[in-house]
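>>> sequence unknown, structure follows:
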C-alpha cells in the first residue's frame, strides 16, 4: 500500500518532539504539507529545521501557540484558517497519588488534554464537512481504558478524548470526513528516555534492562513486552488519516502492544 497525502494540509498539535514530531515526519514523508505546533517559536523553528533535514522534500512550516489556552488556540486558527488533517496530539502526564492531586491539577489536565482538541475540532471540522473530506485524530492512550492508579487524572482525560472523538464521528455520517482516536501504550519518547536513563542509574541497570523491567512490572499484560517507538505510533496515525482508511470512523485504534485484555 502506498499512502499519498499530496495536496493535503495537516496540523499536528504539540509536535516539536516525541510522538507528535514522529507523526509530523510520517505525514511529511507521505506528501502532506505539515504544520508543526508548539508553545514557543524557538522550539517550533528548531523542529521545522530538523524535519526538513530528515525529509528534504518536506513541505513544512510552523505555527506557535499554546492550544491549552483560548488565546493560543485562536492564534493558531487565525494563522491557519483551514486544514484537511487535524491530529490532536498535545498532552501532558504526571504520576501523582490521587490524594495529592489538587483541583487545579484536574482542571489543568482537562484543559490541555481535552479542551485543546475540542477547540481545534470546533474550528476545523465544519470546513472539512463543507469540503466533504477531512481527518481528525485524537491521540488518546491505553490509559483511557486501563486507568492507571498512579495518575487517575490523566486516565480521566484520555477516556474523555474517546467520548469526544466518538461523538464527533457521529456528526460525519454520510460524509468523507472521519474522526478516530489512537491509543498508544508505553512509548519511548524523549521524556520517557530521560525517565528510563534515571531508572537505570538508580537501579544499576542498563537502559535496556530498566525499560524491560518497567514494562514487566507496570504493564505486565503487554504482549509486546517493550516500549513502542514513536515511529510505530506514527505509522498507525499516518494510515488512519489516509484516503485508504476511509471506512475507519469512530474507532479507538490500538497501538498499545496488547496491554488491553479485551477482544473488542
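Received the coordinates, thanks. Everything numeric in this text was worked out from a predicted model, so none of it was measured.
>>> alpha carbons only for contacts and neighbour counts from here, please
OK.
>>> roughly how far is the longest strand along the chain from the heart of the chain?
For the chain, the longest strand by residue count, based on DSSP state E, is strand 177-184. With Cα atoms, centre = their mean, to the nearest Å as the basis, strand 177-184 stands 10 Å off its chain's centre.
>>> Got another one to weigh against that:
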C-alpha cells in the first residue's frame, strides 16, 4: 500500500487543533509538505510546533488567514497558489433551536462551512486538473449531513451541502488521477469539547459527565462505537483518502461515524 506523500504539498484548513491538526500531523508523517491554517498567527505557530514535533523532517508552512470570507480565501491562494492535496476541514457549529436561528446564523454557517470549501476547491482543483493530473480534495463533512441534528439544523444543512458539492466537483475529474471525496465523522472528542459541554451542562442544570453519557443513550443511540472518537481516528481515514493508495475512491462519502447512520448504503 503506497502511503508515501513525498514531494506532495497539502493544505489543511482549520488545522490548529482537533481533526485538522491530527490530519496535518498524519500527512506530515506520510512525507507531505504541509500548510497549517488558522485565523490567529499564534495558534498557527503552536500547531506548527506540534506537527514538527511529530514529524521532525517535515516542511511546514504557516497560513494565518480567516477563510470564513472571500478576502481570506483570496489572500491564502495568492500566497500558496498550488497544492497537491486540499483538505477542507474548516468548520463551525452552534447548538441552537430552529426557531432561534436568525438569518445571520444561517449566513455565517454557510459562509464558513460551505463557501470556504467552494472557493478553495474552485481554485485548487482546476490547478490539479490543468497542471498536474494528480490531486486529492477532501471535504470533512459530518454524519450530521445525513442524520440532521434537531438542535442545530443550520449545521446539518451546511454539512449536507458539502456532500453535494464534493460529489459535483468529483464529476469534473472523470478519467483523471484527481479525486474528490468526503469524510463524515461522528461525535469526536476535540480540544473544545469540554468547554462546549460545560456551557451546555450549565444551561441545562446538569453535569458534563451526564451529558457525555447521554450522548449515546439519547442523542445518538444508534452508535455502535458508543463513545467519542479521537481526532486521530478520523484523521486516519482522511489521510488514507489523500494518499496514492486511494486512487479508485472518487466521488464517495466515507463514514467514520461509529455506526450512527443505520442506512448501509
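Nice, I can see it. Everything quoted here is computed from the prediction, not taken from an experiment.
>>> Please state their TM-score.
The pair, once superposed, lands on a TM-score of 0.95 when counted by TM-score structural alignment, normalised by the length of the first structure; 262 aligned residues with a Cα RMSD of 1.6 Å.
>>> if we can go back for a sec, quick one: average offset of the longest strand of the first structure versus the second structure, please.
Strand 177-184 of the first structure: mean distance to aligned residues in the second structure after superposition is 0.3 Å, counting by mean Cα distance after the TM-score superposition for the first structure.
>>> after that strand, next one along is what?
Using DSSP states H and E, the helix or strand that follows strand 177-184 of the first structure towards the C-terminus is helix 190-203.
>>> list the buried ones in that next one?
The neighbour-count check on helix 190-203 of the first structure (16 or more other Cα atoms under 10 Å) flags 196, 197, 199, 200 as buried.
>>> what's the residue closest to the geometric middle of the second structure?
Closest residue to the average C-alpha location of the second structure: residue 89 at 2.4 Å, with Cα atoms, centre = their mean.
>>> wait, doesn't that one sit right on residue 142?
No: Residue 89 of the second structure sits out of contact with residue 142 when judged by Cα atoms under 8 Å, with a separation of 10.6 Å.
>>> what separates residue 145 of the first structure from residue 123 of the first structure, distance-wise?
Going from residue 145 of the first structure to residue 123 of the first structure by Cα to Cα, to the nearest Å gives 28 Å.
>>> what's the helix or strand for residue 86 of the first structure?
Going by DSSP H and E, residue 86 of the first structure is in strand 85-88.
>>> now do residue 72 of the first structure
helix 70-79.
>>> What residues sit buried inside that helix?
Along helix 70-79 of the first structure, these residues count as buried under the neighbour rule (16+ other Cα under 10 Å): 72, 73, 74, 75, 76, 77.
>>> Superpose on the second structure and give me the mean offset of it.
Helix 70-79 of the first structure sits 0.7 Å off on average (mean Cα distance after the TM-score superposition for the first structure).
>>> For that helix, give me every contacting residue.
63, 64, 65, 66, 67, 116, 119, 120, 123 (Cα atoms under 8 Å, 6 or more residues apart in numbering).
>>> Now, those residues that are in strands?
Those of the contacts of helix 70-79 of the first structure lying in strands (DSSP E): 63, 64.
>>> you'd agree residue 238 of the first structure is up against residue 25?
No: counting by Cα under 8 Å, residue 238 of the first structure stays clear of residue 25, with 9.7 Å between them.
>>> neighbour count winner among the two?
When residue 238 of the first structure and residue 25 are compared for neighbours, residue 25 comes out ahead with 26 against 22, by other Cα atoms under 10 Å.
>>> which SS state does the more buried one fall under?
Recorded secondary structure, residue 25 of the first structure: helix (DSSP: H, G, I helix; E, B strand; the rest coil).
>>> rewinding a little: can you find the partner of the residue nearest to the centre of the second structure in the first structure?
Using TM-score structural alignment, the partner of residue 89 of the second structure in the first structure is residue 89.
>>> Cool, thanks, signing off.
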